[in-house]
Structures are given as C-alpha cells and as structure tokens.
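Visitor: coords please:
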Amino acid sequence: MNWTLEVVVVPVSDVEAAKAFYVERVGFGVDHDTTFGEGQRIVQLTPPGSGCSIVIGEGVVPEMPPGSLQGLQLVVPDIHAAHAELAQRGVEVSEVRAVDGDNDRLRRGGQALDNVGFVFFSDPDGNGWGVQQISSRG
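Guide: Okay, here's the model as predicted:
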C-alpha cells in the first residue's frame, strides 16, 4: 500500500495576506478557496510540480498559533534559479548556502550543491521554509 503526504496545514493570521504571499511571491497555484460558513474557510495551494499542497484558512487548526510551523521544505533542481526567482518576486530569502559547511561547493555550483544547497525564507507570519537542491533522483 502506498501512503502519500498530500496536504500540510500552515497556520496564518491573515488568510488574504498569506494567500497573496504564496501565490504572488512564491508562485503556488490555487486549487480551491472555499468558505463553509462564518469563520470557516479553506484555501488549498500547491507548489508547481508538487504532489503535496498546503492549506491555509480560518477555523482550520486553532491549536497551532500563526507562525509556529517550521521546517517546511521544497525541493528544486537549481537552487540558484530558485533563489533568483524568489528574490525577483519580492521574497526575503537567504543567500544560497551549503549546509554541510563546504562553502567551496558554492563556487563549483551545479551538482556540487545537490542535497546540501539551500535557501530559507518565512511567510508573513513567520512560518519557516527551506528550499533544497536535488537536481536528479536515483
């Protein structure tokens, strides 16, 4: 039996601001935006090419304070291109770094950054994201 992770709830304080950030700045697509009643709204957003979405909204998970989710991770084939795209879209993103401490990898670039090349950013509430380079899978 396959078990797939398909949705992660991200706690936010302002649904419209978070939706705008993820769509306009990070480039996620809107799968649906549904209001079920007073104080109950679910917005499902998916990164391009991903099988897993995030859900933001009202009345979704009240026990998770906005900004409390850390360590969400996206994977891209080119960390420098991802950095450039996020920066161009207005996201405050860290510089590319080699998390294993081998900064010579930054000079070599390309596949030298596979698995260890990262950038980091946060949404308007402080939920933390990492972006990792994996250019090919075995």
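
Visitor: from here on, just use CA atoms for contacts and neighbour counts.
Guide: OK.

Visitor: this protein: helices as residue ranges?
Guide: All helices of the chain, identified by DSSP state H, fall at 15-20, 79-88, 104-108.

Visitor: right, so of those, which gets closest to Gln132?
Guide: helix 79-88 (6.7 Å; C-alpha to C-alpha).

Visitor: contacts made by that closest one with the rest, please.
Guide: For helix 79-88, contacts defined as C-alpha atoms under 8 Å, 6 or more residues apart in numbering pick out 25-26, 76, 92-93, 95-96, 113, 117-119, 131-133.

Visitor: buried residues, it. List them.
Guide: Buried residues in helix 79-88, counted by 16 or more other C-alpha atoms under 10 Å: 79-80, 82-83, 86-87.

Visitor: compare with the first, here's sequence two:
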Amino acid sequence: MIRGVKFVSIPTRDQDRALAFWTEQVGFQVATDQPFDDKQRWIELRIPGADTRFVLFTPTGHEDRIGGFTSLAFWSDDLDATYAKLTAAGVETLGPPRKEEWGSSLLFRDPDGNTFVISTK
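Guide: Model (predicted):
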C-alpha cells in the first residue's frame, strides 16, 4: 500500500543557487547531495520535523517546467510569522498573506521564478 509522499521535485536551472535559496533563506536542511550524472547532482532537502523531501532536480527534456506555478503547496501554522520571516530573509513574496473564506494563503517565488503557495493547514 502507498504510505506517503517520499519527495517532490522542484525544477531548477542552477542547483547551487537553488540550494543556497532553500537552505539559507527558507530554512530547509540538506538530506543528501551527491552526483547524479555529468550535468546534475541529486539534492534532497527536508523541512525540519517533516517527512516529505524536496529534490532540486530537473529531468532532461523537462526544462520547460522551470519558472511556472507549481502544483506543490506548503502549510504553516502562522502565515503572518512565516511571511515576516521569508521577507526578512529576502524571499520574493507576492504580497502579504491573503485571507479568504476557505482559509489563508501566501505566494512566494524561488530564484528560478517557480511560484509556490503556503496555506494554513
């Protein structure tokens, strides 16, 4: 039986730049960073305290996925505090958290232009 999500891929053009962004600005931790082929490394990141990992990797032929809206959503207990922390770290947000009837959300971008949503759980 399926028991969970092991990892989600975040497409990137520059793995070193992406690694610095996700670890230094967002606060993820490196789970593994090893050679994959002659062009890329296999870089898995984790959110402290969470099981799901994120891979900074773009399969050959899928470069067109870089820089769009992702189908990945993060969650936070406190969007206002998350917004303050991200903006203080220099992360590009698309405005402060928005409160809607269905809940609250916050959008941000990584250096490759990938857009992510953070919502309340």
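
Visitor: TM-score for the pair, please.
Guide: TM-score of the superposed chains, computed with TM-score structural alignment, normalised by the length of structure 2, equals 0.87; 118 aligned residues with a C-alpha RMSD of 1.7 Å.

Visitor: of all the contacts of helix 79-88 of structure 1, which comes closest to Pro62 of structure 1?
Guide: For the contacts of helix 79-88 of structure 1, the closest approach to Pro62 of structure 1 (C-alpha to C-alpha) belongs to Val26, at 24.7 Å.

Visitor: thought the closest one was touching Arg89?
Guide: Yes. Under the contact definition of C-alpha atoms under 8 Å, Val26 of structure 1 touches Arg89, with a separation of 7.1 Å.

Visitor: for these two, indicate the residue with more neighbours.
Guide: Legend: neighbour count by other C-alpha atoms under 10 Å for Val26 of structure 1 and Arg89, higher for Val26 (19 against 14).

Visitor: please pick the buried ones from the contacts of helix 79-88 of structure 1.
Guide: Buried among those by 16+ other C-alpha under 10 Å: 25-26, 76, 93, 96, 113, 117-119, 131-133.

Visitor: picking up where we left off before, tell me which of the helices of structure 1 lies nearest to Gln44 of structure 1.
Guide: helix 15-20 (9.2 Å).

Visitor: how much space between Ile42 of structure 1 and Gly57 of structure 1?
Guide: 5 Å (C-alpha to C-alpha, to the nearest Å).
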